[in-house]
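Q: Next come a sequence and a model predicted from it.
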Amino acid sequence: MSHFVVIGAGQAGAALVAKLRSQGFDGHITLLGAEDAPPYQRPPLSKAYLLGEMARERLFLRPEAWYAENGVELRLDTPVEAIDAKARSVTLSGGETLSYDRLALCTGAHPRRLPGAIGGDLPGVLTMRDLADADRLSPEMVEGRRLLVVGGGYIGLEAAAVARKRGLEVILVETADRILSRVAAPQTSDYFRDLHARHGVDIREGCGLERLLGEDRVTGARLSDGTRIEVDFAIAGVGVDPATDLAEGAGLAIENGIRCDIHCRSSDEHIWAAGDCASLLWTDMRIRLESVGNAIDMAETAALNMLGRGVEYRPKPWFWSDQYDVKLQIAGLNAGWDAVHVRAGATPAQASHWYYRGAKLIAVDAMNDSRAYMVGKRLIDAGKSPDPARVADPDTDLKALLA
């Protein structure tokens, strides 16, 4: 009987094993998870779960009993130490060895931590990535306390929004000259800067963290502009790195993640990868897509190809972020944009930003405007690029752009 092993019990790993079973694979499946919780949703961690609006059990993608009922051996709290690609085996943290016929790596990504040299290892300096992070962070979120958020990307901004909703004072520092500078146009940065300012977040752009202060616990920070501030705790929202240690140890090709071909196969013919840990070729770029949609779609494609189906993976990037009462929906990838056209919405809270590279529409940021998002996504998927003047004209019927 064939044995398929999946390392990583997150969104991608859960989608992959479910797809294998739904496609009729009747061999042995082992799903290995380093955490002690069954596969769960990550996006609510920094939103509804941290706000206390979602119970732990509601995070789970499926009831834990589903795995046994569907012949999936789910082994939690089981880190993998090494992969022997030649022998086709994995070694678990306790020394046990499992042989495999096909292996899938769904190992995700690790949050970057602040260097110990600047106090990043002090107690009270936290990250926001997994369930354990959220559980450590929740008791810190006490009304009236002061939080320092380091990093003005989406994770940092979402953490700031939750903290303000729970009544904390928030200072956010961003080394770059504007928040979201690496992922969005200035127009989108302006929108979210104004949103957070109206909710009382003290955003300091062009201002880095020089050092965290404290002995037994973080108590303050010295910023690059020379100011010192007192804080009760800090969150590092400075990005993630793909979890490639196992793949590197196995000799797999690494290029901004585990290098995969169009079939989600790694450089080893018996190993596939999916989700945040995997890099893929998209148009003329090798990219990683850190999103739920990509984790599911890539994992399901990998599952089909582990069964020999020869299906090509053609991602259709989309993302979202919830902050206060604003839902940001992003269609496409804005890499290489040279013009952004702003379309006003029906209310001041509504807006959409349309990214063009030359005459080609490549991405849309839609704030509280699901219609603009859906139309933009359909246009991008179809390879259609409407006249930017029509896009920016609020009198233009969005649906007419699809004609």
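A: Okay, I see it.
Q: Could you use CA atoms for every contact and neighbour count after this?
A: Fine.
Q: The closest residue to Ala185 other than its chain neighbours: which element?
A: Nearest non-adjacent residue to Ala185, counting by CA to CA, 6 or more residues apart in numbering: Val340, 7.4 Å away. Assigning secondary structure by DSSP states H and E places Val340 in strand 339-344.
Q: residue contacts, the residue at minimal distance from the centre of the chain?
A: Residue closest to the average C-alpha location in the chain (CA atoms, centre = their mean): Glu290, at 4.1 Å. Contacts for Glu290 (CA atoms under 8 Å, 6 or more residues apart in numbering) come out as 275-276.
Q: mind running it again at 7 Å?
A: Asp276 (CA atoms under 7 Å, 6 or more residues apart in numbering).
Q: quick one: buried residues of stretch 320-339?
A: By neighbour count with 16 or more other CA atoms under 10 Å, stretch 320-339 contains the buried residues 320-323, 326-334, 337.
Q: Quick check: Gly249 vs His199, distance?
A: Going from Gly249 to His199 by CA to CA, to the nearest Å gives 46 Å.
Q: coming back round to it: helices or strands up against the strand holding Val340?
A: strand 351-357, helix 388-392 (3 or more CA pairs under 7 Å, 6 or more residues apart in numbering; DSSP states H and E).
Q: Name the SS class of the nearest residue to Asp225 once chain neighbours are set aside, please.
A: Nearest non-adjacent residue to Asp225, counting by CA to CA, 6+ apart: Cys207, 6.4 Å away. Classification of Cys207 by DSSP: H, G, I helix; E, B strand; the rest coil places it in coil.
Q: longest helix of this protein?
A: When the chain is parsed with DSSP state H, its longest helix is helix 292-306.
Q: what's in contact with it?
A: 11-13, 15-16, 19-20, 102, 263-264, 272, 274-276, 311, 313, 315.
Q: same for the helix or strand hosting Leu328, what does it pack against?
A: Taking DSSP H and E as the definition, Leu328 sits inside strand 326-332. The elements that strand 326-332 packs onto, with contact taken as 3+ CA pairs under 7 Å, 6+ apart, are strand 318-323, strand 360-367, helix 370-382.
Q: try this one side by side with the last:
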Amino acid sequence: MIIGAGLAGAKAAEVLREKGFDGRIVLLGDEQHRPYERPPLSKDLLTGKADRESAFVHPENWYTDHDVDLRLGAAVTAIDRGAREVVLGDGSRVGYTKLLLATGAEPRSLPGADATLRLRRFGDTEALRQVLATGSRLAVVGAGWVGLEVAAAARQAGLEVTVLEALELPLLPALGREAARVFADLHVEHGVDLRLGVQVAEAGPGGVRLADGTRIEADAVLVGIGAIPNTALAEAAGLDVDNGIQVDEHLRTSDPDIFAAGDVANAYHPLLGRHLRVEHWANALKQPAVAAAGMLGVDAVYDELPYFYTDQYDLGMEFLGHPDGYDRVVFRGDVAAREFIAFWLKGGKVVAGMNVNVWDVTGPIKALIRSGSAVDIDRLTDPSVPLADVNTDRSGAPA
């Protein structure tokens, strides 16, 4: 049984079949669409570079061809752990032997801002595309990844865009001050009215009112202030929940027959030595293989480094690692030209890396992080030294 017919749920069903499981698979989703990926909602699908079909995880006939009982519009109201059954919205019950929770997360809302836009489902993208096609002004509350990607799409569509952020820089919690400045400058250079350190008092279809009384007129308002993991089912079932469903490195919950993956899972990461909940595509793509193995009685370990990417204007970026508690950021390449790699260090060791308009380097960045070794900063920041050789001297011996 898989609750949640998004990327994580669909990949779990796929992996179960790939691993030879020939029993019954029930995949339950509360939307009317078969499983699809969410990054295109704020990227190529929003800008019209791709059509809806490209976002689906599998072709329409895949589920019947692989004997997956995909039930759409099937809201789950409860998990009865004692009976090993889930309760559906119509009162019917379906039994399970092993259960995967892939319930994802929902965007946070501003109080009293029900008429604003958000971006999580197909319908949200369609509404936003209509604004980009017919509107002239867009206000974006929140300068996180989704907010900035939408701002870039709107500017490229010719709209006037105002981005409102409570913190002193966009992406500050994710990147820290040193690298966040790159994205602030990027949007200002492309004509975004970026207002930092402001508080929103009220938002609606006609615009935004700030706490100081300033009024920003807009044809529509997008709210992108983070997401809340969908843990209600897990909480009601008595599973351990803390900023998501708590799972171990095997993605197993406090119930040995129930697993969790994707945005909702707060998983113990053996390399980082802590629990971590990551709301990015890579987790939803890769965690299901580990969860599926566990459901089949094989204890695989999820130790992939956090990964995410973004495309804004002419800037493409990939990010690896977890910079929590970093003490230094250094750069390799041309920051002004936005062709560089940034490294976050802690105690002289690389804990995260971000390549901006520099490609085919995620492998060596990942190796630097996983090595856990202190690096020579001069070699790390010298573009003439291959990343793979940063921790070796010219003879090939450890540096």
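A: Thanks, I have it. Computed from a prediction, not measured in an experiment: that's the story for all the values here.
Q: Which residue range of structure 2 does stretch 187-198 of structure 1 align onto?
A: The aligned range for stretch 187-198 of structure 1 in structure 2 is 178-189, by TM-score structural alignment.
Q: which residues touch the matching stretch?
A: 169-172, 194, 329.
Q: which residues touch Gly353 of structure 2?
A: So Gly353 of structure 2 contacts 319-321, 341-344, 365 (CA under 7 Å, 6+ apart).
Q: which residue lines up with Ala234 of structure 2 in structure 1?
A: In structure 1, Ala234 of structure 2 lands on Ala247 (TM-score structural alignment).
Q: Tell me the secondary structure at that match.
A: Secondary structure for Ala247 of structure 1, judged by three-state DSSP, is helix.
Q: quick one, what contacts it?
A: Ile258.
Q: which stretches of the stretch 101-250 of structure 2 form helices?
A: Counting by DSSP state H, counting those that start in this stretch, the segments of the stretch 101-250 of structure 2 that form helices are 122-134, 145-156, 172-189, 232-236.
Q: corresponding residues in structure 1 for stretch 247-267 of structure 2?
A: The aligned range for stretch 247-267 of structure 2 is 260-280, by TM-score structural alignment.
Q: So the residue nearest to Asp225 of structure 1 is in contact with Thr175, correct?
A: Yes - taking contacts as CA atoms under 7 Å, Cys207 of structure 1 lies within contact range of Thr175: 4.8 Å.
Q: which element is Asn266 of structure 2 on?
A: strand 265-269.
Q: helices and strands around that strand, which ones?
A: Looks like strand 265-269 of structure 2 contacts strand 245-247, strand 274-276 (3+ CA pairs under 7 Å, 6+ apart).
Q: one more time with 10 Å
A: Using 3 or more CA pairs under 10 Å, 6 or more residues apart in numbering; DSSP states H and E, the elements in contact with strand 265-269 of structure 2 are strand 245-247, strand 258-260, strand 274-276, helix 281-295.
Q: The longest helix of structure 1 vs structure 2, average distance?
A: When structure 2 is overlaid, helix 292-306 of structure 1 sits 1.2 Å from its aligned residues on average, using mean CA distance after the TM-score superposition for structure 1.
Q: Next, the angle from that helix to strand 318-323.
A: Here helix 292-306 of structure 1 points in a direction 150 degrees away from that of strand 318-323 (axes from the mean of the first three to the mean of the last three CA atoms, to 10 degrees).
Q: corresponding residues in structure 2 for helix 292-306 of structure 1?
A: Using TM-score structural alignment, helix 292-306 of structure 1 pairs with 281-295 in structure 2.
Q: Leaving out chain neighbours, which residue sits closest to Trp320 of structure 1?
A: Counting by CA to CA, 6+ apart, Trp320 of structure 1 lies nearest to Gln329, which is 4.4 Å off, once chain neighbours are set aside.
Q: now for that neighbour: what does it line up with in structure 2?
A: Aligned against structure 2 by TM-score structural alignment, Gln329 of structure 1 finds its counterpart in Glu318.
Q: Next up, the contacts around the aligned residue in structure 2 for Ala366 of structure 1.
A: The equivalent of Ala366 of structure 1 in structure 2 is Asn355 (alignment by TM-score structural alignment). Listed by CA atoms under 10 Å, 6 or more residues apart in numbering, the contact partners of Asn355 of structure 2 are 309, 316-320, 331-333, 338-343, 361-362, 365.
Q: got it, and Pro111 of structure 1?
A: 127-130, 236-243.
Q: Between these, which sits nearest Arg166 of structure 1?
A: Met128 (16.4 Å; CA to CA).
Q: Check the gap between the residue mapped onto that closest one from structure 2 and Trp344 of structure 2 for me.
A: Matched to structure 2 by TM-score structural alignment, Met128 of structure 1 sits across from Leu119. Using CA to CA, one gets 30 Å for the distance from Leu119 of structure 2 to Trp344 of structure 2.
Q: Neighbour count: those two, which is higher?
A: For Leu119 of structure 2 and Trp344, the more surrounded residue by other CA atoms under 10 Å is Trp344, and the numbers stand at 27 against 22.
Q: can I assume that one is in contact with Arg332?
A: No - using CA atoms under 10 Å, Trp344 of structure 2 makes no contact with Arg332, being 11.7 Å away.
Q: Number of residues surrounding whatever residue of structure 1 lines up with Pro39 of structure 2?
A: Aligned by TM-score structural alignment, Pro39 of structure 2 pairs with Pro43 of structure 1. Residues lying near Pro43 of structure 1 (other CA under 10 Å) number 17.
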